[in-house]
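Peer 1: Predicted model follows, preceded by the sequence.
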Amino acid sequence: MNKLFTLTGLLLFSGSLAMAQNIQNNPGSNHGNKFEQLGTILPTPNEQRTASGAPGVKYWQQRADYNIKCTLDEKNLLLKGSETITYTNNSPDPLTYIWLQLDENEHSTDKNANYQDATKMPSVGTTQSIDKLSETTNNGNGINVLKLTDATGKKLSYTVNKTMMRIDLPAALKTGQKYIFNIDWNYKITDRMTVGGRGGYEFFPADGNYLFTMAQWYPRLCVYSDFQGWQNHQFTGRGEFALTFGDFKVQMTVPADHLVGSTGECINYSAVLNPAQLSRYNTAKTATAPVEIQTLAEAKTAESKKATGTKTWVFQANNVRDFAWTSSRKFIWDAMPQKIAANNNTVMCMSFYGKEAYNLYSKFSTRAVAHTIKTYSDFTIPYPYPVAQSIEAANGMEYPMICFNYGRTDADGTYSESTKNGMLGVIIHEVGHNFFPMIVNSDERQWTWMDEGLNSFVEYLTEELWDNTFPSKKGPAYTIVDYMKLPKDELEPIMTNSENITRFGPNAYSKPATGLNILRETIMGRELFDYAFKEYSRRWAFKHPQPADLFRTMEDASGEDLDWFWRGWFFGTEPCDIALDTVKFAKADFPTTIPEARARMVKVDKPAVNAFQDISKIRNREDKKVSFYVDKTPAAQDFYYKYDRGLVSVDTATAVKTQGSMPLEVVADAEQKKYENKFFYELDFSNKGGLVMPIIVEFTYKDGSKEIDRIPAQIWRHNELKTSKFYVKDKEVESILIDPLRETADIDTSNNTWGGKAKESKFKVFKAKAASSVRGQSVGMNPMQKAAGK
């Protein structure tokens, strides 16, 4: 459990902040800007990428094939593996080194990308947050490279730079040549519910079991491309992945009673499934509704009666850019097929989920998977893979043929409509990522919107065709208005690197999706837009598109000049003098009483339908060729299907009194000693010159010793004018100097110092109890409970 502190800080030192000049393009003119062609803003067409937006006659891309064996050590929470990688150089360039991604280093204290955000001294925080700030030694996380050799067993030279690894080749790898190498590694699996991240484990204390989501888990090749060479941007936890296509054969050795879901097809079900499971799986191949391969009762038995020994599952995946998997004894597993008529492909749609999600996932998940791949296939390209899966794991993240989603019921099995719709939205979104960027393989590490924005747009189309009352949040034009009304200093163009976006959701997801929907419904019309969008998907399937390839293809295939739109919607929305403006100081305090929880009045949710009927909903209802999945599928109709249509009467006006929570407890006397002698400081800085630079802080302590902290320039990326840093120190600070060796060309050093006595204030510390809910669960009473008289 967390122990909680509260804090009242004291302002010690103040300065002034000059406003930066607002620079505009051609501000004196009322013409010659908005409708000019993009011209040199876009890269020059060449033989790799044409002016039409299509791949050129000399387009090329690299290939990486993997053979991996790994072992999941549940007892020690350790994953170890060995892989053989065959890398093919299809480029015209001889390569003297290759780059790999070590994304698991994100969780290491000394091998992460070190992109820091501004930090404030909080009024409420936890002892865990203090411990994290105070952590200076290696926490042991991240990839450990145990052995690296070529195909003959000869050691290879390599360098690890944060989340990247460079392998130096003994001889240049020429065009058309292959290079085979072997790498052995291991890493500690992290608790993603507390540490965060996409991969790791979730522990369920009620039954003592784990649910593992193994993502970004193996060293993997970076993209080497015609437009940028090696894509070796560090992984900070936000911008996702640029990856190389290839074939995978992966063997996972896991506890014998675990079920494994994975990218690709399992090629040894006969060896790892019992006869009943295998029979049900074969039945599911021709079923018209989801068939439970592992039932709820069987999953509960597996939870309580843990088996001994291990099993090895073997999966094969061809022409994919990545590979992820999940493993747990908690899983219920169901499946049904979905036929994709355009390429005569029968896809096994499957879901894995714990008992905590049963009443939601058993009814909706696999059906939503099937609906999604069919709808996306209609709007883009036919789904080419044999499998599509949804895993309930209290998060949302996507990989080829498998994705991790959220959505759990309340303890009594009921759920709110917001939980249901959130679950459906995230399943559609994450399954949809199979198309963007798993097939149309854009680089989210650089252009988040090409992944998230395009996918959010087709997600919207898919939600609309799931249920005409579905309350879509991304797509309708009116839903982006509040974001567009924000002051300009809170906005960035869509064409912004993913690491530097402040309002990530609206910028990378909603605004691109809305823009595409405006093109479809208002500017181009559905027929022209749908043809051009399908052409872009067809041209760049299993390739590496860039923004210009989309912009040019949409114009080329539609006959519409859209440069004005790209310029306004996607590109549109400003020396070094860093000042130390204020310093706040505090000491820890340990209250002996807990603040009382507040009572609040909670109303039962009204039907979750959009208040305004947008043009897409109206046209879909009027179009006789359009049908809605839930209307023609009674098995997908639940309580809320009737509730949204006024067929169920629920009192939504009368509020119910509920007790607010304050999950705190007093810190024990023995534990207070750890924090009572800590000194807490918040330093506030201003960028008076406008040029962003690193901040170099020299602390001089009262005992005469000194310490320097070097803050990367990225700390300014969410606010280029002001930033802050919160410190936990073991000694009291006498003075502070910015840029002591004048390394940053600071033009005014008079505002770089602080010194003087600080009046002490108190920093209240408590212990916080464990969270009672996880992402995707409802809060308060839901209408299903109210209707049942609970």
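Peer 2: Alright, I've got the coordinates. Numbers count the residues shown, from 1 in each chain.
Peer 1: Every contact and neighbour count from this point should use C-alpha atoms.
Peer 2: Noted.
Peer 1: Please point out which parts of the host helix or strand of residue 303 sit buried.
Peer 2: In this structure, residue 303 sits in helix 296-304 according to DSSP states H and E. Buried residues in helix 296-304, defined by neighbour count with 16 or more other C-alpha atoms under 10 Å: 296, 299, 300, 302, 303.
Peer 1: Which residues does it contact?
Peer 2: Residues from elsewhere that reach helix 296-304 (C-alpha atoms under 8 Å, 6 or more residues apart in numbering): 207, 208, 209, 257, 329, 330, 331, 332, 354, 355, 358.
Peer 1: The same query, at a cut-off of 6 Å, please.
Peer 2: 329, 330, 331, 332 (C-alpha atoms under 6 Å, 6 or more residues apart in numbering).
Peer 1: And for stretch 119-131?
Peer 2: 2, 3, 4, 5, 6, 7, 682, 724, 725, 726.
Peer 1: same question, stretch 476-487
Peer 2: Stretch 476-487 is contacted by residues residue 514 when judged by C-alpha under 6 Å, 6+ apart.
Peer 1: What's the end-to-end length of it?
Peer 2: For stretch 476-487, the first-to-last residue distance is 22 Å (C-alpha to C-alpha, to the nearest Å).
Peer 1: what comes up buried for that stretch?
Peer 2: So, applying 16+ other C-alpha under 10 Å, buried residues of stretch 476-487: 476, 477, 479, 480.
Peer 1: here's the one I want to compare it with:
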Amino acid sequence: MNIRINKLIALCLVGCALVFNASAQQASTGAAPATNYNSSEAFGPLFYTQNGNEFRSANGAPGAKYWQNRVDYNITASLDETKNMVSGTVTITYKNNSPDKLPYLWLQLDQNTFKENSRGAQITPSRSRYGAQGEKFDGGYKINNVSVSQKTAAVKFTSIIEDTRMQIRLDQPMAANGDIVTVKMDYSYIVPKEGSDRTGHLTTQNGEIFAIAQWFPRMCVYDDVLGWNTLPYWGGGEFYCEYGDITYAITAPATHIVMGSGELLNPQEVFTAEQLKRWNAAKLSDATVHIRSAEEVTDPKSRPAKDKLTWKFKIINARDAAWASSKAFVLDAARINFPSGRKGLAVSAQPIESNGADGYGRGVEYVKSSIEHYSTKWFEYPYPMAVNVATNIGGMEYPGIVFCGWKAKKGAAWGVIDHEFGHSWFPMIVGSNERKYGWMDEGFNTFINGISAQNFNNGEYKPRVTDMNRVGKGAIGNLALDNIMLMPDGMQERNIGINLYSKPGWGLNILRDQILGEDRFDYAFRQYIKNWAFKHPTPFDFFRSMENGAGEDLAWFWRSWFLNNWKMDQGIASVAAVKKDDKLTGYNITVVNLEKMPMPIILQVKTKSGKTDMIKIPVDVWMKNSTWTVSYPTTDEVVSVTLDPNKVLPDSNPDNNTWTASAN
């Protein structure tokens, strides 16, 4: 999900070539400056408290007996635009692949957070973006005709609803290792105007835009980590869903265009003859094709002359589905080219107010570029369509479809589309638990967005380089900013931008650019994505995957950046000339580690003759030391020494990073 982040802390990729063959030795003389650094704490043993097992391997990949349950949905629903109501019937086919008997099932009823007395409504501040923005309406699900069956035979059960969860208590437990039950129910709810900035409806000059998400009862995840994952939906945290196939049919006024997750199965039934011709032409075109132009939006002939139409969709091996419906849509599309040779369709739907070349008139171009880039760089996008919808939601992602703020222009429009479609990889493909670990989707996505932005259109919207020293002074180790590992709903809302987006993104940049290098990082990261595609990794699965793929013990980094809220501060303690027979042979440059976070040493040395050397010493020197002396051989007088000259590390006190001969 996209949120506004202070420009000071916006993610940018940073690069710095650091090459120098230098010798180094431990400082052996002089009193060490006062320091908060503790090498045994930073590099302590026993980082992993559990060994790998047959379900989750020590190398960070799913184990030989890894399992996860499966859920398929078949939904028929209708939109009543006069009542702002969605009503439908959902048939849930649930397969228990676990080794456990299941005497009860848990479902998510996310719309219930919009009930007047829900837990979310009671704890969410009135000015928070995670409620219904003070709207008064009859929110939440109305559920009827619940039934449970096995092989067409009815199953006895009882059920309860507690806030945003529903428990179905089975008279006889589901058997382990493959048992299947079918749950069916009718439901309806009123669509909130601004539902936690994730679902809602927007009034435009040509009609309402409905962005419909969290729109049907969904199964909770049952996994080998916690069993049933039943955290309430309070509004701040996002989602954790099982994978399966979702087949759905949406009946809406015929004046509307409906776009949704997956493949549109019946375009010939819902488009005019001319629109169908253009739709098929777009599948063969790398340039944007206008399926319904801005000029046609107010033309009644641009929609079939019927009362209602049913749009049919299917998405395979997905964790969720969403859709949007409006009579105000301009509709554009173009072909997506995948590395495997497969083709897809990039789609953008927006009101005419958002349609200019400075806005979502370039939406298809942005969608196509993002999907093609991420597919080539990391893992191929699995779905047949990628749909952007401009509406009153700042930015929200679902498999195959995203909702983006309708007023975004230029770089902001590119940025929100690229960010939301980056989520196709985290968490839509790599299915982490967003409800608990928001950084595993937002932070990873923020990181890959930086690379994508540099790639798009020769850097048209290339981000500015972040001054990590400045970040280190304000955002890293700041006790007021909570901790990355807190679940989103447990964080101060004002800290979410740092903790879920920026800090994990910065951390991955440092890991890639300053610690592992691009080749090793990218290889390990791709392996992580490949291993956990359509599965459920934990933070420690990610840590293990990166260590094994890159061949590096990174426990010190995970401790510093993710598990703790530590500061970094390296300083130049001294620069001393070394002479032999009264002739200059070099300098001993002593660096001290003053705070808890270790990082590599990056030194820039300038000499009187104009020579500049960059020296990089690996983080290993801090395994048993709080000071380190770098031996710099030269017969040329050194005039200045600077730590981290390009400001790529989060040094909280850059004032002690520079030594000059004139000042000493």
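Peer 2: Perfect, I can see it now. None of these values were measured; they are calculated from a predicted model.
Peer 1: Drop the TM-score for these two in here.
Peer 2: A TM-score of 0.74 describes the superposed chains when it is computed by TM-score structural alignment, normalised by the length of the second structure; 520 aligned residues with a C-alpha RMSD of 2.6 Å.
Peer 1: out of the contacts of stretch 119-131 of the first structure, who has the most neighbours?
Peer 2: residue 5 (26 neighbours; other C-alpha atoms under 10 Å).
Peer 1: What are the boundaries of the helices in the stretch 401-550 of the second structure?
Peer 2: 410-422, 439-455, 468-474, 496, 503-510, 518-532, 539-550 (DSSP state H, counting those that start in this stretch).
Peer 1: Now tabulate these in TSV and tack on distance to residue 125 of the second structure.
Peer 2: As requested, the helices of the stretch 401-550 of the second structure are arranged in TSV below (distance: least, C-alpha to C-alpha, whole Å):
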stretch	distance to residue 125 of the second structure
helix 410-422	26
helix 439-455	23
helix 468-474	26
helix 496	15
helix 503-510	25
helix 518-532	36
helix 539-550	30
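Peer 1: closest to residue 639 of the second structure out of the ones you listed?
Peer 2: Among those, the nearest to residue 639 of the second structure by C-alpha to C-alpha is helix 468-474 (22.8 Å).
Peer 1: what packs against the helix or strand following the closest one?
Peer 2: Using DSSP H and E, the helix or strand that follows helix 468-474 of the second structure in sequence is helix 496. Helices and strands touching helix 496 of the second structure, by 3 or more C-alpha pairs under 6 Å, 6 or more residues apart in numbering; DSSP states H and E: there are none.
Peer 1: What range does helix 496 of the second structure cover in the first structure?
Peer 2: Using TM-score structural alignment, helix 496 of the second structure lines up with residues 504 of the first structure.
Peer 1: now that stretch, how far from the chain's geometric center?
Peer 2: Centroid displacement of stretch 504 of the first structure relative to its chain, using C-alpha atoms, centre = their mean, to the nearest Å, is 11 Å.
Peer 1: coming back round to it: residue 287 of the first structure: which of the buried residues of helix 296-304 of the first structure is nearest?
Peer 2: residue 296 (19.1 Å).
Peer 1: Please pull up the equivalent of that closest one in the second structure.
Peer 2: Using TM-score structural alignment as the criterion, residue 296 of the first structure maps onto residue 294 of the second structure.
Peer 1: could you measure that match against residue 351 of the second structure, distance?
Peer 2: Residue 294 of the second structure is 8 Å from residue 351 of the second structure, where distance means C-alpha to C-alpha.
Peer 1: who touches both of the two?
Peer 2: residue 330.
Peer 1: mind listing what the nearest residue to residue 140 of the second structure once chain neighbours are set aside touches?
Peer 2: Nearest non-adjacent residue to residue 140 of the second structure, counting by C-alpha to C-alpha, 6 or more residues apart in numbering: residue 112, 4.0 Å away. Going by C-alpha under 6 Å, 6+ apart, residue 112 of the second structure touches 140, 141, 164.
Peer 1: quick one: which of those is nearest residue 54 of the second structure?
Peer 2: residue 164 (33.4 Å).
Peer 1: who's in contact with that closest one?
Peer 2: Applying C-alpha under 6 Å, 6+ apart, we find residue 164 of the second structure in contact with 108, 109, 110, 112, 232.
Peer 1: What residue in the first structure is paired with the third one?
Peer 2: If I follow you right, that is residue 110 of the second structure. Aligned partner of residue 110 of the second structure by TM-score structural alignment: residue 103.
Peer 1: roughly how far apart are its match and residue 91 of the first structure?
Peer 2: 25 Å.
Peer 1: Same check on residue 435 of the first structure?
Peer 2: From residue 435 of the first structure to residue 91 of the first structure the distance is 25 Å (C-alpha to C-alpha).
Peer 1: more neighbours, the two?
Peer 2: Legend: neighbour count by other C-alpha under 10 Å for residue 435 of the first structure and residue 91, higher for residue 435 (27 against 20).
Peer 1: So what does the more buried one match up with in the second structure?
Peer 2: Under the alignment (TM-score structural alignment), residue 435 of the first structure pairs with residue 425 in the second structure.
Peer 1: mind checking what residue 559 of the first structure lines up with in the second structure?
Peer 2: Alignment note (TM-score structural alignment): residue 559 of the first structure maps to residue 551 of the second structure.
Peer 1: now do residue 180 of the first structure
Peer 2: Using TM-score structural alignment, residue 180 of the first structure pairs with residue 182 in the second structure.
Peer 1: and its match, that one's in a strand?
Peer 2: Yes. Looking at residue 182 of the second structure with DSSP: H, G, I helix; E, B strand; the rest coil, it is inside a strand.
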